[in-house]
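Trainee: Pasting the sequence and the predicted model now:
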Amino acid sequence: MTFTAPPAHLTRPDLQGTHGTAASTHWLATATAQSVLERDGNAFDAGCAAAFVLHVVEPHLNGPGGDLVGLFATAQAPAAPQVLMGQGPAPAGATIEHYRDHEGLELVPGSGALAAAVPGAVDAWLLLLRDHGTWSVRDVLAYAVGYARDGHPVLPAVAAAVERVADLFGRHWPTSAARWLPHGRPPQAGETITNPEYADLLDALADAADASPGDRAASVDAARDAWRTRVGAAVEPFVRTPHRHSDGRDHAGVITAADVESFRASYEQPTTAQFRGRTVVKPGAWTQGPVLLQSLRILDGFDDDRLDVATELGAHTVLETLKLALADRDVWYGDAEVPLSDLLSEEHAAGRRALIGERASHEVRPGVVPGRTAPPLPPLRTTGPTSSDTGEPTVASSGAVKGDTCHLDVVDRWGNMLSATPSGGWLTSSPTVPGLGFCLGTRLQMTWLDADSPSALTPGVRPRTTLSPTLVLADGVPVLACGTPGGDQQDQWQLPFLLRVLAGGWTPQQAIDAPTLHTTSAVGSFWPRTWVPGGAVVEDRLGADVLAGLAERGHALTLAGDWALGRLTAVTRDPATGVLGAAANPRGQQGYAAGR
């Protein structure tokens, strides 16, 4: 049996060209990247410029106070992919004892400065620019400075996000009220908004780079130093004032200037697995990235008829596979010694594959690793299938506000390729820091106040993140970069996409447009850390017969609507011809691809 036919009519074309292509979750970032490519910048110049624009135009999805995980490969041999690590660690004062005994918490809150890891995204982008870009700091930042100082039309989603937290801002976060309610009301969709404080900060970074007496690398490092100094000096005194957190109480943050000034972004070796003759590349197990690899290892042992989520059998098989991989994540993954060689072995995959039966599992079933004692399961806080749960939650005092993430992919005519997922520092994460124009992130909510967990809150240790870009190699050469926002759903939404492209032979746009699904039958990575036993969130377009069959098998279905799940973007390159491609998600009417 072969895969079902791809969609007959696409929302967007599969773009093709030979000069350069880009795709992101906002058209202005995509246009920025393409503009850089047109001016002979490479993929890394383009990605950096687009990323700073995303800070300005998608502030409900990411910010300078947040984090970043990227994957990239250069056109120069050897083109071995690397991880761009922009995930800051827990501050020195972020101890389990402080949170439990002094603050009276059982979970790290979902909003407020106690949930803030050290900001990592800006330093990571500048590191990439220094080592692999060609443009100056000022030229790369000029696009974001322009949108921040001169203004840009605000997205309907941004206006809606501010409206949902207007009462919180007015009652408890006055600096955020000043930033986002300057006229005493939320901005209206399409209204031009500015961020002059952030524009001033970016100009200061460019000034520091221009004033550096050294070479290009030294000038970028001068901008990095200016970032650390200015942000650290502003953050420490501000977070010492108690403010409202998602538990409904006021707490002071613990992050200091020394925490900010000591962070350095870095490069790491990726983790890989083979699937249908291709090499799939992910960041390590301090992210959830290996969930995708474990899922592919399990599914590689099935015939293609078990991989097609457009069928009842395929959808059931993929959902059950994801539950098993996510259960391993929740027991084994973290910024620690993770037995990845065992978790990605054929023996482990075969054992997990054998657990997939005809009925939906309603249990959390982590795997066994020979010679290792499994850490305890995290607390299982059950909730019902009442929400489509399509983003990364960050919670205000009502417990009802969610944030999410951005993504961008770029490939240039020389063959440089980048896939990056910036996130954190959403405008609803914590109060806006005066003088900076942005707030801190909340990545520490993904840690546990349990010393036995591999994801325990530990000073100087990175929280396990959901940020999870992907590269695909053919014969060792990068041919595809992709990713999506979505928190716990990032690898879940990428899985059907890759199955359709790598096993089904679909084009990227066909795979993006097709209906998809994910499971909520796993411990949530975000406050309040709940799960839905047997939960499956599905797009209605999967069809009545498929949905009825899944329900009959015991899946607790949540219907998300026809076009609700997944916000994938992708770029491609054919090494034989040099032809480049790009595709973007129509859901939400923000993502766009460009190229020529």
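Mentor: Thanks, I have the structure now.

Trainee: contacts, neighbours, all on C-alpha from now
Mentor: Will do.

Trainee: Let's check: the centremost residue of this protein is which one?
Mentor: Nearest to the mean C-alpha position of the chain, by C-alpha atoms, centre = their mean, lies Leu467 at 3.4 Å.

Trainee: can you confirm that one is in a helix?
Mentor: No - when the secondary structure is assigned by DSSP: H, G, I helix; E, B strand; the rest coil, Leu467 falls in coil instead of a helix.

Trainee: Distance-wise, check the nearest residue to Glu268 once chain neighbours are set aside relative to Val281.
Mentor: Distances taken as C-alpha to C-alpha, 6 or more residues apart in numbering place Val83 nearest to Glu268, at 4.9 Å, with adjacent residues excluded. Val83 sits 9 Å away from Val281 when distances are taken as C-alpha to C-alpha, to the nearest Å.

Trainee: mind listing the helices in the stretch 201-350 of the chain by residue range?
Mentor: All helices of the stretch 201-350 of the chain, identified by DSSP state H, counting those that start in this stretch, fall at 216-239, 257-262, 290-299, 312-332, 340-343, 346-353.

Trainee: this is the other structure I want to compare:
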Amino acid sequence: MAASTHYLATGAAASVLERGGNAADAAVAAAFVMHVVEPHLNGPGGDLTALIAPAGEEPYVLAGQGAAPAAATIAHYRGLGLDEVPGAGPLAATAPGSVVAWLHLLATRGTWELRDVLAFARDLARDGHPVHENVVRVIERVTPLFVEHWPTSAAQWLVDGAAPEPQSRVTNAAYAALLNGMIAAGEQSGSREQRIQAAIDHWSRTVGDAVEQFVATPSRHADGGDYAGVLTAADVAAFEPAEEEPVRLAFRGYEVVKPGAWTQGPALLMTLVILDAVADADGDDRRLDPTTALGIHTITEALKLALADRDAWFGDAAGMESRGLSVPLEELLSAHYARERAVLIGETASTEVRPGWPGGREPWLPPVRVAELASDGSAGALAASGEPTIDRRTGAQRGDTCHLDVVDSSGFMISATPSGGWLQSSPTIPALGFCLGTRLQMTWLDEASPSALTPGVRPRSTLSPTLLAQGGRVVEALGTPGGDQQDQWQLLYLLRRIVGGFEPQQAIDAPMFHTDAMVASFAPRTVQPASLTVESRVGDDVIAELRSRGHDVNVVGPWTLGRLSAVGIDPERGWLYAAANSRAAQGYAAGR
């Protein structure tokens, strides 16, 4: 079974599985297709976080997140007159991690030859594919930026100075040539693994040289300034993907598995513990129901508390240890700490950012700046900054991420969230056909922050896939794009699946909501106090009660929020299943 945010990616994965490939082969093929068909949501210059669960083995985290360049110091950025890392432009780039991480997975867990896995993406880039209307909308918004400041992006994405027509054929000859070069680099090598390593070496040399040469020329950044980047060929070559232990939480007969606190993943687990404490105090689960005003209010308030702790405490352990800091994760996930946090949930909406004091430790508090809605109702200007996912007024997608889930006949399961390197994030590098990512914008130019900008250290990421295990066996893989909303929408899915007893497709299709009442992970890094965005299907009476509780309710279209997908195993019936998001008619689940 395969499910993803784009039907062509799901089709590639399903084709690999049909022809005997395993979950790793299928996931890698789908991921490279996503680079081509969802370039506004991810790219080869971006990153990924995945949970890998080979049949009969313990799951692990595949970390495809690049680190800050060696020259990316707080002093350098402050010296440029910056108070924050810009949301767009080469200064926000980490070393690209996505491609090397996927090829590492193919080498270590796959069975197919590199040329066969990459053929799907190579052919789509070379011969073209129908460009989705969502891609076109993003290009339309950034056309003035391309024309005035990013001519290489204009050359790649504009047709006669304008965005392409929806469903017209678009190609990417430069990226197709790079994929062909990677395939050719390994043809003379001995083993399958050696051929893949030769492709990685070709990627690192080619991309590193092109990046270092390109970013040396100053280009426009999201703050309006023109700066040279600091990423070098040495930074690109130094990247190595990591295999790490996940974080696990027992919840209502399941084990919820998430990546570590260098992502926002444990915030979902913290929210579950808080909600369990609420249910224990009440003696029932009525406050855990995402269909009622009481449930939506309680869940939203619990999310605010967990996300405030995310910003106060989460970061890459390597960078924190060098500054005498650590993530108090055991305390943050403890039942007694959850009870302390749960009592802060009142009957009305909080308008504060309230990190806790685990073990009596004082939290670091990021700058809390209230967002001012622009005239069109959106928080801040899109330009090319950040990863704006949902327009506050219309609910329209304005940028984002991808997701894919795969399970093969052996039960080998993968949940992966690729992102970064969006076409609107940085100027296109002509020799490569893609641009750099902007994950460094999630760091702070403050050494006291757990996610301070530090050379050689990963920024804290929003990418946060999920696995569910039962009886010591992984039974489901799921996830969604969405920046700060990723774990919010997954929380609703889990509550509906585990507490409410929903089937996977029911849980995905049910009305979604989220809050922006936290410090945004992406530029502009502001807070929208008491904000609550809901799909209109939650109902007029529910919306009225939420407003009476003090929530600043923003009602969007009935099928607007969330892009969840899932695959899994039904141990009792011996069935495999898959489900995908029906919103926007782009996600797809397939299998047999």
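Mentor: Great, that's in hand. Just so we're clear, the structure is a prediction, and the values are computed from it rather than from any experiment.

Trainee: Which neighbours do Val83 and Val281 of the first structure have in common?
Mentor: Applying C-alpha atoms under 8 Å, 6 or more residues apart in numbering, one finds that Val83 of the first structure and Val281 are jointly contacted by Pro270.

Trainee: Can you show me the strands along the stretch 401-550 of the first structure?
Mentor: Along the stretch 401-550 of the first structure, the segments classed as strands by DSSP state E, counting those that start in this stretch run 402-403, 408-412, 417-423, 470-474, 477-483, 517-519, 530-531, 535-538.

Trainee: can you tell which of those strands is closest to His132 of the first structure?
Mentor: Across the strands of the stretch 401-550 of the first structure, the minimum distance to His132 of the first structure, taken as C-alpha to C-alpha, is reached by strand 417-423, at 11.1 Å.

Trainee: With the second structure overlaid, how far apart is that closest one on average?
Mentor: On superposition with the second structure, the mean distance recorded for strand 417-423 of the first structure (mean C-alpha distance after the TM-score superposition for the first structure) is 0.2 Å.

Trainee: so that strand aligns onto which residues of the second structure?
Mentor: Mapped onto the second structure using TM-score structural alignment, strand 417-423 of the first structure covers residues 413-419.

Trainee: Then stretch 526-536 of the first structure?
Mentor: Aligned by TM-score structural alignment, stretch 526-536 of the first structure corresponds to residues 522-532 of the second structure.

Trainee: For the matching stretch, measure first residue to last.
Mentor: End-to-end distance for stretch 522-532 of the second structure: 18 Å, by C-alpha to C-alpha.

Trainee: got a list of contacts for it?
Mentor: In this structure, residues lying in contact with stretch 522-532 of the second structure by C-alpha under 8 Å, 6+ apart are 86-87, 300, 349-352, 368-371, 380, 385-388, 441-442, 513-520, 550-554.

Trainee: ok, now with 7 Å
Mentor: 87, 349-352, 368-371, 380, 385-387, 441-442, 514-520, 551-554 (C-alpha atoms under 7 Å, 6 or more residues apart in numbering).

Trainee: shouldn't the residue nearest to Glu268 of the first structure be in contact with Thr74?
Mentor: No - with contacts defined as C-alpha atoms under 7 Å, Val83 of the first structure does not count as touching Thr74, sitting 12.0 Å away.

Trainee: Leaving out chain neighbours, which residue sits closest to Arg115 of the second structure?
Mentor: On the basis of C-alpha to C-alpha, 6+ apart, the spatially nearest residue to Arg115 of the second structure that is not a chain neighbour turns out to be Ile183, at 5.5 Å.

Trainee: Identify the residue of the first structure aligned to the one you found.
Mentor: Using TM-score structural alignment as the criterion, the counterpart of Ile183 of the second structure in the first structure is Ala206.

Trainee: The aligned residue in the second structure for Ala46 of the first structure and Gly539 of the second structure, how far apart?
Mentor: Taking TM-score structural alignment, Ala46 of the first structure has Ala26 as its aligned residue in the second structure. With the distance defined as C-alpha to C-alpha, Ala26 of the second structure ends up 40 Å from Gly539 of the second structure.
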